[in-house]
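Visitor: coords please:
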Amino acid sequence: MTAALAAHVVVVRPGFRLDATLDAAPGEIVAIMGPSGAGKSTLLATIAGLERLSGGSVSIGDDMVASKGRHTRPEKRGVALLGQDPRLFPHLSARENIAFGPRARGTDRTTARADADEWLWRVGLDGSGDRRPGQLSGGQQQRVAIARALAAAPRLLLLDEPLTSLDTETAGEIRGVLQTQLAAAGTTTVFATHDAVDAVAVASRLAILEAGSLTQTGPVRDVLGAPASRFAASVAGVNRVVGEAHRGMWRAIGVRPGVVLAGTDAAGERASAESADGSPLAAVFRADAVRLSSAAESSWTGELRLAESEAPTSGAWIARVERLEQTLGGVRVHTAEPPIAVDLPTEAVALLHLRPGTPVRLRVEAADVRLQPM
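Guide: As a prediction, the model looks like this:
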C-alpha cells in the first residue's frame, strides 16, 4: 500500500538546519512533539508547500510534490494546514466557510451547504451556520476551522498546535472533536503539539523532533514508556538522568563527585547483570517519586561543603531549585545539576520556603528507578 506521506525534509537557513524523515500510512495520525525552535512548524509548512526544500523530497500518495527541482503549489497538493489561528473568512458565515472547499472543487451550492450543516452538527455547532466568525468564540471558530478542513476531503491534514491558544476546558472539548472526527473520516494527519495529552488521546504514533532532527519515533506508548532524551522524558512526565554502570551500581555523569552518587540495590543488580563498568545507562523515574526535603545549610556553598564531607548516600543528593511551575495538582519544582522535576503539593512548597536558588536534598527509592541502556 502506498504511504499517504513519505517525506525527507531538508531546510537550511542561517543558524538552523532541519533534516527529518517522516512517513504516515493511509488514515494514520502521527503526533510531533519538540521544544520551541526545534522545527515543527517548518516541517509542516514545507510538507504543505509554504516553504521550499533545500534537499530531500515530499510525496503525498503516489505524487512527488516536492524535491530540489520540483515544487507543486500548495493548493495543488491536496493538503489542509490548520494552526492556532483558524483563519476563517470573516465576511462568510460558518456554513459558507465550511462549504468553500467543496464549492471550489465544483460541488453545487445546495449540496455543499447541506454537507456544511452536517459538519456543523458533527463538531457540535448545530444551528450556528448563519453566524459569522466575529460572532463566535475562539473555541467555536476552531471547531468551524476543523470542519472546513475535513469537509475539503484533503489527502493529508496538518495540524500545527491548533489548541495552544485555547483555555484548558475548550482545548479538551476540541481534542475530543478531533479524536472523533479524524477517526470517522479516516484522514491521514500529522499533528504538531506541545501537549502529551494530544498525542495520547489522538495519535497512534509519536515523533520527537529536537534541534531539527527526529530523535525518537514509534507508537505513543513506547516512546513515552522509554524516552530517549531529556525532552522526551519531560513529555512523559518522568526524569531521565544520564549516567553509567559503576561497580554494580549506577552513577550520574558530569556531576561533582560526592554531590550525586545515585544507585540502589535493585538498580545495581540490573546494572551489574547487564552492563560492564562505564557502560552508559539512563536512570528514569517519575517526578512524583522524588522525595524533597530542606537542606541542612541555608546557602548552596554551605550545603555543598557539608555534602562533600559526608559519605555518599545511595539514591540521595543535593540540588538547587531552578524554577517553580504550576500544575493542575500542585507545583512542579525544577532543580539543576542534574535537571530534576519534583511534584509537590502547593502547601509543601510554601512550608519549605522554596524559591529559585534554594538548596534542597533529594532522594529516590530503588523500586522507583528504571535503568535504560543508551
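
Visitor: going forward, measure contacts and count neighbours with C-alpha atoms only.
Guide: Will do.

Visitor: which one's the longest strand in the protein?
Guide: Ranked by residue count under DSSP state E, the longest strand found in the chain is strand 316-327.

Visitor: now that strand: buried residues?
Guide: By neighbour count on 16 or more other C-alpha atoms under 10 Å, the buried set for strand 316-327 is Ala316, Trp317, Ile318, Ala319, Arg320, Val321, Glu322, Arg323, Leu324.

Visitor: between these, which is nearest Pro90?
Guide: Closest approach to Pro90 among these (C-alpha to C-alpha): Leu324, at 40.9 Å.

Visitor: report the separation between Thr110 and His246.
Guide: 73 Å (C-alpha to C-alpha, to the nearest Å).

Visitor: which of the two has more neighbours?
Guide: Neighbours per residue (other C-alpha atoms under 10 Å) separate Thr110 from His246, with His246 holding more: 19 against 11.

Visitor: show me where this protein has helices.
Guide: For the chain, the helices defined by DSSP state H cover 40-48, 94-104, 109-122, 138-151, 168-185, 196-202, 220-225, 230-236, 265-274, 300-309, 346-351.

Visitor: structure for this one too, so we can compare:
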Amino acid sequence: MSDADLALSIDQEVPPLRVEHRFAASRTTAVVGPNGAGKTTMLRVIAGLLRGDGTTRISLGDEVFRDGRVFVPPHRRGVALLSQDARLFPHLTVAENVAFAPSAQRMSRAEVRERVARWLAAAEVADLAGRKPDELSGGQAQRVAIARALAAEPRILLLDEPFRALDVDVASRLRALLRGLLADHGRTTIMVTHDPVDALGLAEDIVVLDQGRIVESGSTREVLTNPGSRFSASLSGINLFVGRIGEADAVVDDRGNAVVGTPGDDAPADGFAAETPAAATFSPRAVAVYLDAPHGSPRTALQATVRDVVPRGDHAVVNTDVADQVVAAEVTWAAVAELGLVTGLDVVLVVKASEVRVSAVAER
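Guide: Take a look at the predicted model:
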C-alpha cells in the first residue's frame, strides 16, 4: 500500500480533458459531473488504458506512471479498475477469478489461497466459491468483482459507477459492504458516480467535472450541502442534509437542526447507532414552506432563510439556508406570491418524514 498522493495533470484535445489535481493518499474521492464530462476518460488515463498525449503526467509520490518520456503499462501500476459490468472471466470459478491477480503476482499457492479466502469472506461470497459467473445474480457478480479487484491489493482503486446496473436494494447493500471495505484507508480510491448518496456514503472528498474541466472540488459534505457550481447544485435534484444519528431516526447537524426519516436499505438490521455520521435525502417536493411555525407538531421543522427563488418548469424552487446547509423546496408560483418569498426572508420548512431516507456517510 502507498501513502503517497496521486498527482494528475492532463491537457488533451481528444477526448477533451484538461485536469490538474492531487488525489489525497489513503482517501476516497468521488468524481461527479454531467454525461460526457470526461469522468471515465480520466479513470482510463490513470489506469493506463488510454495513454494521453505527451503533456500528460501521472505520478504516485516520486513514482512516475506517465510523462513525456515514461509510460508504465497498466499491469505495473498497482491500479485496479471496477466498472458497472463485473466482467468476470466466464470460464473460471468465483475462487479462480479472485485468485487471478494474486497468482499473476507469483505468490505461493498457500499465500494465494489465504488471500482468496480473505477477500471472498470480506465480500460475503465465500459460499459461491465453486460457481461459474453465469450462475450468479447481478449483485453476486459485482460482489465477486469487488473481491477480485481488492485481492490484487492495489495501491489505487478506480470505481466507475459500480452500482449503476443494479436494483436499488441490491445497490444499497453493496454500498454498505464497500463502505466497510474502504474504511481501512489502505488505498487511494477514486469513484465515478451519479448518485449523491454514493458520494456522501463512500467518499471524503469530491471533484466536479464539467466539459473536461474541474469546476469544483473539496470536502464531499461541503460541496454537496453548500454547492458552488451549477451541476453540484442540481445533482439528482434532491436535498442532502448531513449530520449524525440522533433519536428516532433523526439526522442532527451541529446546530441541533434535525430531519426525521426512515433508515435506507444500507442500514444495519438493528438500525444505525447513535452519533453515526449520516445524511437525510429527500425531494424538494417533500418540503413545505411557512412564514411561521405551523400548528401541530411536525416531526421535522427547520428554521431557514431564503437564498433565492428559481424557475423549474411550472413551479419554483426556493433555495434556503439552514445553518451551513442548503435545503430546497419546490412550490407553486402562487405560493411564492402569497408568502412573498424573496431573498433574505426567514421561513419555516416542514419536511414529510415518510419521504426522507436516512443513510450512513463516510467518516470525515
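
Visitor: related to what we said a few turns ago, which strands and helices lie in contact with the longest strand of the first structure?
Guide: strand 260-261, helix 300-309, strand 330-336, strand 359-363 (3 or more C-alpha pairs under 8 Å, 6 or more residues apart in numbering; DSSP states H and E).

Visitor: buried deepest among those, which one?
Guide: strand 260-261 (a mean of 24; mean count of other C-alpha atoms under 10 Å).

Visitor: where does that one end up in the second structure?
Guide: Taking TM-score structural alignment as the measure, the second structure aligns no residues with strand 260-261 of the first structure.

Visitor: what would the helices and strands packed on strand 316-327 of the first structure look like in JSON lines with distance to Gln142 of the first structure?
Guide: Output for these, formatted as JSON lines (distance: least, C-alpha to C-alpha, whole Å):
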{"stretch": "strand 260-261", "distance to Gln142 of the first structure": "48"}
{"stretch": "helix 300-309", "distance to Gln142 of the first structure": "49"}
{"stretch": "strand 330-336", "distance to Gln142 of the first structure": "30"}
{"stretch": "strand 359-363", "distance to Gln142 of the first structure": "44"}
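
Visitor: distance of the nearest residue to Asp265 of the first structure once chain neighbours are set aside from Ala6 of the first structure?
Guide: Closest residue to Asp265 of the first structure apart from its sequence neighbours, by C-alpha to C-alpha, 6 or more residues apart in numbering: Ala366 at 6.6 Å. For Ala366 of the first structure, the distance to Ala6 of the first structure equals 44 Å [C-alpha to C-alpha].

Visitor: make TSV from the helices of the first structure and add distance to Pro86 of the first structure to it.
Guide: Formatted as TSV, these follow (distance: least, C-alpha to C-alpha, whole Å):
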stretch	distance to Pro86 of the first structure
helix 40-48	16
helix 94-104	11
helix 109-122	15
helix 138-151	5
helix 168-185	13
helix 196-202	18
helix 220-225	27
helix 230-236	26
helix 265-274	50
helix 300-309	49
helix 346-351	36
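
Visitor: what's the closest of those to Leu209 of the first structure?
Guide: helix 40-48 (7.1 Å).

Visitor: now the closest one, how far from the chain's geometric center?
Guide: Relative to its chain's centre, helix 40-48 of the first structure lies at 16 Å (C-alpha atoms, centre = their mean, to the nearest Å).
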